[in-house]
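Trainee: Give me coordinates for this.
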Amino acid sequence: MSVPLPPRRRLAEPKGANRTLAVAGLVHALHDGYTDLIYVLLPIWQSEFGLSYSLLALLRGLYAGSMAALQVPSGRLAERVGARTLLACGTLLAALGYAFAGLSGGALGLCASLALSGAGSSVQHPIASAAVSRAFGDRARGPIGTYNFSGDLGKAALPGLTSLLVTLMPWRHALWLIAAIGLAAAAAVALMPRVRRGEAKSIERPIPEAGRGGFPMLCAIGALDTAARMGFLTFLPFMLQSRGATLPTVGAAFAAVFVGGAFGKFACGWLGARLGVVRTVLLTEGVTVALIVTAMALPLAPALILLPAVGVALNGTSSVLYGTVPELAPAARVESAFAVFYTGVIGAGALAPVLYGLIGDFGGWAWGMTAAAATALLTLPLVLLLSPLLSRR
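Mentor: Purely as a prediction, here's the structure:
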């Protein structure tokens, strides 16, 4: 996930800057991997504890909800206790959450553990990205891109690793090993040079008169896009298992989706700069709906082949919407606009799986995934309504 950039300053020591980028990238990969690791574990927990779809979706929602609710406060807390200290503590907390999940004896323990881990992950985006930006100053554009890409690598690596581990050992032991990786990452934060503090200044950018008032609609489009993505990912393992997929196959499927998503962020950002926001979002959301429906109708092997393309469409819209936030930010308060936008987007990612879970309890995974596709379809009229509020780009 992309994040707003703080004021940039040049750093005279490139070695320290590179070390900052390496540690921030490592931590980003870990936290994003933790966030999407849950999808691989849902079928295991359903079998182990006899949980309904709505309870399974609640587990995912609690993680995302605690991460969304604390993302803005964590940035303020970093000013008091120090960014590096808070980043290490947050990473430690996220790892302990998964360790406690391995000790859980039911839904209540899992809920508490995942809420704890999500709270720990809330510190990563605002703090690590700010550290990279300050370290590289005017040269931060490339390093920030590397930092963002590292998160997608984590999304592909950790679910795949966990799906392999659970074939070799009990799932609880696998989670403890995954938690141990988090503890090592928390310790590695000590290698990051101390993040220098400075006054945060709003990024001023002129806003076209036509664009005023479009920011809430942009947030709504982002929320619906995220809700559709979370709904698809929540029911993907159950769709694959209904066609005979094993746990390693499910893990590989998620890796394929996330690798496709990483490419989608890059490709659709480039496409948006050439086709414009409206046409690009109409394209990506339309393709998302078509690919979800097609994947539901295909046998296992063709569906697996299609998943990287699904990942491109699922994640592509987010990069286009992110680049539009400064254009529609109220009163040129771009930093505050980013905070509101991503809090809303992550919050939608927390609530949507719960609603889809209720639909899944009523009609099974197919109904839940159909609801996710319908949600993506709802973005199309909103994008058309937003079109007059955007400047020509």
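
Trainee: Please make it C-alpha for all contacts and neighbour counts, starting now.
Mentor: Noted.

Trainee: now the helices for the stretch 51-200 of the chain?
Mentor: Secondary structure of the stretch 51-200 of the chain by DSSP state H, counting those that start in this stretch: the helices cover 53-81, 83-101, 107-121, 124-136, 141-165, 171-188.

Trainee: Check which helices and strands the first one sits against.
Mentor: Secondary-structure packing of helix 53-81 (3 or more C-alpha pairs under 8 Å, 6 or more residues apart in numbering; DSSP states H and E): helix 14-49, helix 107-121, helix 124-136, helix 334-363.

Trainee: how about this one, so we can line them up?
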Amino acid sequence: MNGDDRRTVAVASFAHGLVHTYELTIPLLIPLWMSTFSADAATIGVVVTVGYGLFGVGALPSGILADRYDTRTLIAASAVGMGAGFGLLAFAPNLLVLTVGLLLWGGAASIYHPTGLSLLSRTVSERGRGLAVHGVAGNLGTAMGPLAVSVLLADLYWRYVAALLVVPGVLIGALTLVVHTDPTGREEVEREDGFRTDLSMASFLSSSKRLFERGFYVIFLLVVLEGLFYRGVLTFLPDVFETAAGSGAVFSGLLRDMSGYLYSGLLLVGVVGQYVGGWLVDRTDPVRGLILVFLCLAAVSTAFATVAADGSWSLVPLSVLLGVFLFGEQPLMQATVADHSSSDTRGLSYGYTYAGVFGIGALGATLAGYVLTRASVASLFAVLATVAVAAAVVSAYLRGRHDGSANTSVSLFNN
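Mentor: Got it, this is the predicted structure:
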């Protein structure tokens, strides 16, 4: 890569890591919010769903913005907006202001993925290498950001930590604007057949209709189930670990103090899962891999339901397995979306994917909060196991549907 490419990849990578740092720091703050605002899990679950939901649903309009406006400016606005959202969280006197802060974060965060991927795909000459570095940065933000926050929370009040998180958003926003990158190709949005993309609402509706007529509704159902499981399991996981630590003599004391680090460690081993998932994409049918991974997630969730109430140390290896399978599923899903969408609707298919996983999937936070309030940790993981089994069934249906009409599918998805 030349100098401009390296700078472009660096700018996008820093912003990508920041998005996931903020996203997965929120679960660490949830137990503290419940205590500060005297709120139960069901109430906090609804509040968090609002922010996470906008993070996903906003991906579709953000994709349209990325095709019309300077992407560096949009990335800068995203970074600063996310920092401002956490600044509002730091000073929130009540749940209403906390909700507004999460909305500000979610709206700003929703800008990044369509915009950052658009910037890289249009301007970096070695696109594959650029996307790989970008993905690694996201994984590092997912793992190392919450770990750093866990360390800070051990010594600082949560409001101070939230205020400190304003700083990286402002710095990365400023860095994005001042670092020179080559803007070539950003102004013209081209189809693969060489014609300029029509960004009208009529074109959007027409492309959406064409996408779903080709069977994308099955994929969309699958990514929604993925999102429900992902958000349902991660949102209250630090609180789940604390609850488990207090429920049994085996898992108490030292391990209770380590609950935040256990959550961060789960995210860290997710990097390994991402690598393994990518390795499987190149060696097997991605849908077959999805069936296997969702069944494994169902098994791990069932095991969690069995041992969580006893506060057993077996939660540690189970957390490792959960991290590997949870994040190992993502490359398989991304490959599946690409395999089951045509070239002229590829970008739109990923827009719907993000809206399904992070938008509708945000309801997993509400679901988890409700179950934890009305029932128990074991009940939550039993529900999550059911969601994972449903995803495995839909994956099996997708594979059978594709195998049963292979010739037709080839003609449809390659035209």
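
Trainee: what's the TM-score here?
Mentor: For these two chains in superposition, a TM-score of 0.88 is obtained (TM-score structural alignment, normalised by the length of the first structure); 374 aligned residues with a C-alpha RMSD of 2.3 Å.

Trainee: Turn the helices and strands packed on helix 53-81 of the first structure into a markdown table, including distance to Lys265 of the first structure and mean neighbour count.
Mentor: Output for these, formatted as a markdown table (distance: least, C-alpha to C-alpha, whole Å; neighbours: other C-alpha atoms under 10 Å):
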| stretch | distance to Lys265 of the first structure | mean neighbour count |
| --- | --- | --- |
| helix 14-49 | 15 | 21 |
| helix 107-121 | 21 | 24 |
| helix 124-136 | 17 | 25 |
| helix 334-363 | 16 | 21 |
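
Trainee: Redo those helices as JSON lines? Include distance to Ala101 of the first structure.
Mentor: Supplementary listing: those in JSON lines, determined by distance: least, C-alpha to C-alpha, whole Å:
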{"stretch": "helix 14-49", "distance to Ala101 of the first structure": "10"}
{"stretch": "helix 107-121", "distance to Ala101 of the first structure": "5"}
{"stretch": "helix 124-136", "distance to Ala101 of the first structure": "21"}
{"stretch": "helix 334-363", "distance to Ala101 of the first structure": "19"}
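
Trainee: Minimum distance to Pro216 of the first structure: which of these has it?
Mentor: Pro216 of the first structure lies closest to helix 334-363 among those, at 8.8 Å (C-alpha to C-alpha).

Trainee: Only the buried residues of stretch 290-307 of the first structure, if you could.
Mentor: Neighbour-count burial for stretch 290-307 of the first structure, counted by 16 or more other C-alpha atoms under 10 Å, picks out Leu291, Ile292, Val293, Ala295, Met296, Leu300, Ala303, Leu304, Leu306, Leu307.

Trainee: And the equivalent of the last one over in the second structure, how far from Leu117 of the second structure?
Mentor: In this case it means Leu307 of the first structure. With TM-score structural alignment as the matching criterion, the partner of Leu307 of the first structure in the second structure is Ser319. When distance is defined by C-alpha to C-alpha, to the nearest Å, Ser319 of the second structure is 31 Å away from Leu117 of the second structure.

Trainee: Next: Val57 of the second structure.
Mentor: From Val57 of the second structure over to Leu117 of the second structure (counting by C-alpha to C-alpha), the distance is 17 Å.

Trainee: Please identify which of the helices of the stretch 51-200 of the first structure is closest to Gly368 of the first structure.
Mentor: That would be helix 53-81 among the helices of the stretch 51-200 of the first structure, by C-alpha to C-alpha, at 9.5 Å.

Trainee: so how much does that closest one differ from the second structure once superposed?
Mentor: Its aligned residues in the second structure lie a mean 2.1 Å from helix 53-81 of the first structure after superposition (mean C-alpha distance after the TM-score superposition for the first structure).

Trainee: How about stretch 277-287 of the first structure?
Mentor: Averaged out, stretch 277-287 of the first structure is 1.5 Å away (mean C-alpha distance after the TM-score superposition for the first structure).

Trainee: can you tell me which of the buried residues of stretch 290-307 of the first structure lies nearest to Tyr342 of the first structure?
Mentor: Within these, the smallest distance to Tyr342 of the first structure is 24.6 Å, found for Ile292 (C-alpha to C-alpha).

Trainee: quick one, what contacts the corresponding residue of the second structure for the closest one?
Mentor: Alignment note (TM-score structural alignment): Ile292 of the first structure maps to Ser301 of the second structure. For Ser301 of the second structure, the contacting residues are Phe381, Ala382, Leu384, Ala385, by C-alpha atoms under 8 Å, 6 or more residues apart in numbering.

Trainee: Does Ser301 of the second structure belong to a helix, a strand or coil?
Mentor: helix (DSSP: H, G, I helix; E, B strand; the rest coil).

Trainee: gap between it and Phe14 of the second structure?
Mentor: Ser301 of the second structure is 33 Å from Phe14 of the second structure, by C-alpha to C-alpha.

Trainee: ok, now Glu187 of the second structure?
Mentor: Relative to Phe14 of the second structure, Glu187 of the second structure is positioned 23 Å away (C-alpha to C-alpha).

Trainee: just Leu380 of the second structure next, same as before
Mentor: 35 Å.

Trainee: thought Leu119 of the second structure was touching Glu187?
Mentor: No - with contact defined as C-alpha atoms under 8 Å, Leu119 of the second structure and Glu187 do not form a contacting pair (10.8 Å).

Trainee: what sits in contact with each of the two?
Mentor: Residues within reach of Leu119 of the second structure and of Glu187 at once, by C-alpha under 8 Å, 6+ apart: there are none.

Trainee: re earlier: turn the helices of the stretch 51-200 of the first structure into TSV, including distance to Glu13 of the first structure.
Mentor: TSV is the format used below for the helices of the stretch 51-200 of the first structure (distance: least, C-alpha to C-alpha, whole Å):
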stretch	distance to Glu13 of the first structure
helix 53-81	23
helix 83-101	18
helix 107-121	29
helix 124-136	9
helix 141-165	15
helix 171-188	20
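
Trainee: now for these, which one comes closest to Asp32 of the first structure?
Mentor: Closest to Asp32 of the first structure of the helices of the stretch 51-200 of the first structure, according to C-alpha to C-alpha: helix 141-165, at 5.4 Å.

Trainee: Much appreciated, bye for now.
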